[in-house]
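Chemist: sequence first, then the predicted structure, then my questions.
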Amino acid sequence: MSAALILRDDFDAISLRHLAKGCRNAKQSRRLLAIAAVYDGMSRADAARVGGMDRQTLRDWVLRFNEQGPDGLVDHKATGAPMRLTPEQIKEFITIVEAGPDPETDGVSVWRSQDLVHVLEERFGVSYKDRGVRGFLRRLGFVRISGRPQHPDQKAEVIDVSGRFILPEKGK
């Protein structure tokens, strides 16, 4: 048999139902109603059923409610992994990317993500994978640009300087 849930004494079932009624977050409202059922003396299983969860999940929400109150019943966004570079290093990395590679020292004429992986490791001691560098560049505001494909038999005289094709006149 499960142990009884101990709740804080500054709330009661009526006040939690009132909060749930005015709540704009549906998940928080369900959690408030489940905890109100616990205040009414329902078993943990029945109160969990009111909130659409299992008993263990209800227990976890009750612990959070006891610590943080009704505001603790809102889902928090995951913050993600912390940045590996300092703001100064990020600024330096941006200038490296904008300046482009030096073919003599870097050995490449255009930055690729795998080249920038090596730059980050050598200059900052930070390890990224290709995909991580691409996402990092996207968050910094860079976009991937690829050259226009050109057919090997294409005639230079049919292309305008603007890059548009010029249709030849009929009969010529």
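Modeler: Sure, I can see it.
Chemist: could you use CA atoms for every contact and neighbour count after this?
Modeler: Fine.
Chemist: would you confirm that residue 109 contacts residue 102?
Modeler: Yes: here residue 109 reaches residue 102: they are 6.8 Å apart, a contact under CA atoms under 8 Å.
Chemist: list the contacts for the residue most central in space within the chain?
Modeler: Centroid-nearest residue in the chain: residue 80, 6.8 Å away (criterion: CA atoms, centre = their mean). Contact analysis of residue 80 by CA atoms under 8 Å, 6 or more residues apart in numbering lists nothing.
Chemist: name the SS class of it, please.
Modeler: When classified by DSSP: H, G, I helix; E, B strand; the rest coil, residue 80 comes out as coil.
Chemist: could you measure from it over to residue 103?
Modeler: 36 Å (CA to CA, to the nearest Å).
Chemist: just residue 61 next, same as before
Modeler: Relative to residue 103, and taking CA to CA, residue 61 is found at 58 Å.
Chemist: also residue 14?
Modeler: Separation of residue 14 from residue 103 (CA to CA): 72 Å.
Chemist: now do residue 110
Modeler: Residue 110 is 8 Å from residue 103, by CA to CA.
Chemist: so which of those two has more stuff around it?
Modeler: More neighbours surround residue 110 than the other of residue 110 and residue 103, with 13 against 10 (other CA atoms under 10 Å).
Chemist: you'd agree the more buried one is up against residue 99?
Modeler: No: under the criterion of CA under 8 Å, residue 110 is not in contact with residue 99, lying 10.5 Å apart.
Chemist: sorry, back to before: what's the overlap in contacts for residue 110 and residue 103?
Modeler: Common neighbours of residue 110 and residue 103 (CA under 8 Å, 6+ apart) do not exist.
Chemist: tally of neighbours for residue 76?
Modeler: Counted with other CA under 10 Å, the neighbours of residue 76 add up to 7.
Chemist: in which helix or strand does it reside?
Modeler: Following DSSP states H and E, there is no helix or strand that holds residue 76.
Chemist: how about the helices in the protein?
Modeler: In the chain, the helices defined using DSSP state H lie at 13-21, 26-39, 44-51, 55-68, 87-99, 103-106, 113-124, 130-139.
Chemist: structure two is appended below for comparative analysis:
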Amino acid sequence: MPGPKPLVLVLSDRERRVLRGWLRKQTASQALVLRSRIVLTCAEGRPNAQVAEKLGISRETVRKWRARFVADRLEGLVDKPRSGAPRTITDEQVESLVARTLDQAPPTGDSHWSTRSMADVAGMSQSAVSRIWRAFGLKPHIVQTWKLSTDPEFVTKVRDVVGIYLAPPENALVLAVDEKSQIQALDRTQPVLPLAPGTPARMTHDYIRHGTTSLFAALDIASGSVIAQHYRRHRHQEFLRFLKTIDAAVPKDLELHLVLDNYATHKTEAVKKWLLRHPRFHLHFTPTSASWLNLVERWFAELTCRKLRRSAHRSVTELERDIRHWINEWNDNPKPFVWTKAADAILDTLAAYCTRNSDSGH
């Protein structure tokens, strides 16, 4: 017996344009392309059996999408968003987990929460705990060190140092000066294995010490070039010798403004007397426990990461020669570190941080 008469399907001009557009659209899903072909073919007046044979699909599929289009038109061909599985973790459980992470210590006596210990207490999976922590930016496994300066002249010194960075005096050179002491000449107990495809360079964790050196450095904040000198000891005598090195390296017509920390060797009587005889030197001291204000520390970080951390040396002389070569290469193409934050912005940030911690009871 013949099947039921198919539903009459007539397209408007707009619907025909949309369907043909879906056929050409590269980002359209294969399912939407097939449904568009079904409707366009049905609109030619063909019965379901002929449409199914032409497109190589079942008559039931043709019947389904013909009926869907007649009922809902173009919207009937587009998949509706699925609701997904119902939530198994409530807002109250999330709030409780976050509060426990912030305010309570693990019952096991551990120093900090892990996903496993929190999952056991909260009755959730480790992956659920991890997702919640990521959503709220919680990282119990990470701790950062910090120290707030208690220098009674903190504000004055911050304004002085930042001011010299942002507005250097005319006819003057601003140098950020410090010492990187106790640089060790270390040699690995076995040869370093080189980098290979799929394998990083490898070195032994143990090493042999061959002595230490100290590097005195003065970073020109304008050009990024560095005046540097090695000394085997780290006393005011070496600091004085380095001041003389700076004095000889910089043209006599320039004033010299040095940004320094509060290390005792910078303030001895011998240093003060020498400075009185060399009035072009002007010292600007950073607050105590505020080495982040000295830009040469940023350059020391470059030296450590790019040279010292993965080097091996069999003697102090070899270490000093290697560092000197690296500094020469740096000075051939120096890169200044540009200070951008104003003193008021720094002080406002610190004030807000102190207020926040005071209000939290910590």
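Modeler: Sure thing, it's come through. Predicted model only: the values in this text are computed from it and were never measured.
Chemist: TM-score for these two?
Modeler: The TM-score (TM-score structural alignment, normalised by the length of structure 1) is 0.56; 152 aligned residues with a CA RMSD of 4.3 Å.
Chemist: now distance to residue 168 of structure 1 too, for the helices of structure 1, in CSV please.
Modeler: Putting those into CSV (distance: least, CA to CA, whole Å) gives the following:
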stretch, distance to residue 168 of structure 1
helix 13-21, 72
helix 26-39, 65
helix 44-51, 72
helix 55-68, 73
helix 87-99, 40
helix 103-106, 40
helix 113-124, 41
helix 130-139, 41
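Chemist: which one of the ones you listed lies closest to residue 74 of structure 1?
Modeler: Nearest of the helices of structure 1 to residue 74 of structure 1, taken as CA to CA: helix 26-39 at 5.4 Å.
Chemist: residues in contact with residue 311 of structure 2?
Modeler: So residue 311 of structure 2 contacts residue 186 (CA under 8 Å, 6+ apart).
Chemist: recalculate using a threshold of 10 Å.
Modeler: By CA atoms under 10 Å, 6 or more residues apart in numbering, the contact list for residue 311 of structure 2 reads 185-188, 192, 304, 319, 322.
Chemist: swap in residue 132 of structure 2?
Modeler: Shown in contact with residue 132 of structure 2 (CA under 10 Å, 6+ apart): 94-95, 97-98, 138.
Chemist: so among the residues you listed, which ones count as buried?
Modeler: 94, 97-98 (16 or more other CA atoms under 10 Å).
Chemist: take the contacts of residue 132 of structure 2 and lay them out in a markdown table including distance to residue 174 of structure 2.
Modeler: Formatted as a markdown table, these follow (distance: CA to CA, whole Å):
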| residue | distance to residue 174 of structure 2 |
| --- | --- |
| 94 | 53 |
| 95 | 52 |
| 97 | 52 |
| 98 | 48 |
| 138 | 41 |
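Chemist: out of those residues, which comes closest to residue 350 of structure 2?
Modeler: Nearest to residue 350 of structure 2 among those, with distances taken as CA to CA, is residue 138, at 22.0 Å.
Chemist: hmm, residue 101 and that closest one touching each other?
Modeler: Yes: using CA atoms under 10 Å, residue 138 of structure 2 is in contact with residue 101, at 8.2 Å.
Chemist: measure stretch 33-51 of structure 1 end to end?
Modeler: Span of stretch 33-51 of structure 1 from end to end, CA to CA: 6 Å.
Chemist: buried residues in that stretch?
Modeler: Here stretch 33-51 of structure 1 shows 33-39, 43-44, 46-48, 50-51 as buried, counting by 16+ other CA under 10 Å.
Chemist: and which of those residues is nearest residue 2 of structure 1?
Modeler: Closest to residue 2 of structure 1, out of all of the buried residues of stretch 33-51 of structure 1 and judged by CA to CA, is residue 44, at 7.9 Å.
Chemist: and the closest one, what pairs with it in structure 2?
Modeler: Aligned by TM-score structural alignment, residue 44 of structure 1 pairs with residue 48 of structure 2.
Chemist: cool, residue 140 of structure 1 as well?
Modeler: Residue 140 of structure 1 maps onto residue 135 in structure 2, by TM-score structural alignment.
Chemist: and residue 165 of structure 1, which of the helices of structure 1 is closest to it?
Modeler: Among those, the nearest to residue 165 of structure 1 by CA to CA is helix 87-99 (30.8 Å).
Chemist: right, and residue 101 of structure 1 touches residue 93 too?
Modeler: No: contact criterion CA under 10 Å: residue 101 of structure 1 and residue 93 do not qualify, at 11.9 Å.
Chemist: what is in contact with those two at once?
Modeler: Joint contacts of residue 101 of structure 1 and residue 93 (CA under 10 Å, 6+ apart) are residue 116.
Chemist: residues touching residue 76 of structure 2, list them.
Modeler: 35, 65-70 are the contacts of residue 76 of structure 2 under CA under 10 Å, 6+ apart.
Chemist: select the longest strand from structure 2.
Modeler: Counting residues, the longest strand in structure 2 under DSSP state E turns out to be strand 172-188.
Chemist: find me the equivalent region of it in structure 1.
Modeler: Going by TM-score structural alignment: strand 172-188 of structure 2 matches no residues.
Chemist: nearest residue to the alignment partner in structure 2 of residue 34 of structure 1 other than its sequence neighbours?
Modeler: Aligned against structure 2 by TM-score structural alignment, residue 34 of structure 1 finds its counterpart in residue 38. Take residue 38 of structure 2 and drop its neighbours on the chain: the residue closest to it by CA to CA, 6 or more residues apart in numbering is residue 62, 6.4 Å away.
Chemist: residue 7 is in contact with that neighbour, correct?
Modeler: No: with contact defined as CA under 10 Å, residue 62 of structure 2 does not reach residue 7; the gap is 11.1 Å.
Chemist: which residues do the two both contact?
Modeler: Common neighbours of residue 62 of structure 2 and residue 7 (criterion: CA under 10 Å, 6+ apart): 42, 47-48.
Chemist: burial measure for the aligned partner of residue 71 of structure 1 in structure 2, as a count.
Modeler: The alignment partner of residue 71 of structure 1 in structure 2, by TM-score structural alignment, is residue 75. If you count neighbours by other CA under 10 Å, residue 75 of structure 2 ends up with 11.
Chemist: which residues are in contact with residue 75 of structure 2?
Modeler: 68-69.
Chemist: state the distance from it to residue 241 of structure 2.
Modeler: Taking CA to CA as the measure, residue 75 of structure 2 falls 83 Å from residue 241 of structure 2.
Chemist: try residue 323 of structure 2
Modeler: Per CA to CA, residue 323 of structure 2 is found 19 Å from residue 241 of structure 2.
Chemist: neighbour count winner among these two?
Modeler: Per other CA under 10 Å, whichever of residue 323 of structure 2 and residue 241 has more neighbours is residue 323, with 18 against 13.
Chemist: find the helix or strand that that one is a member of.
Modeler: Here residue 323 of structure 2 is assigned to helix 316-332, by DSSP H and E.
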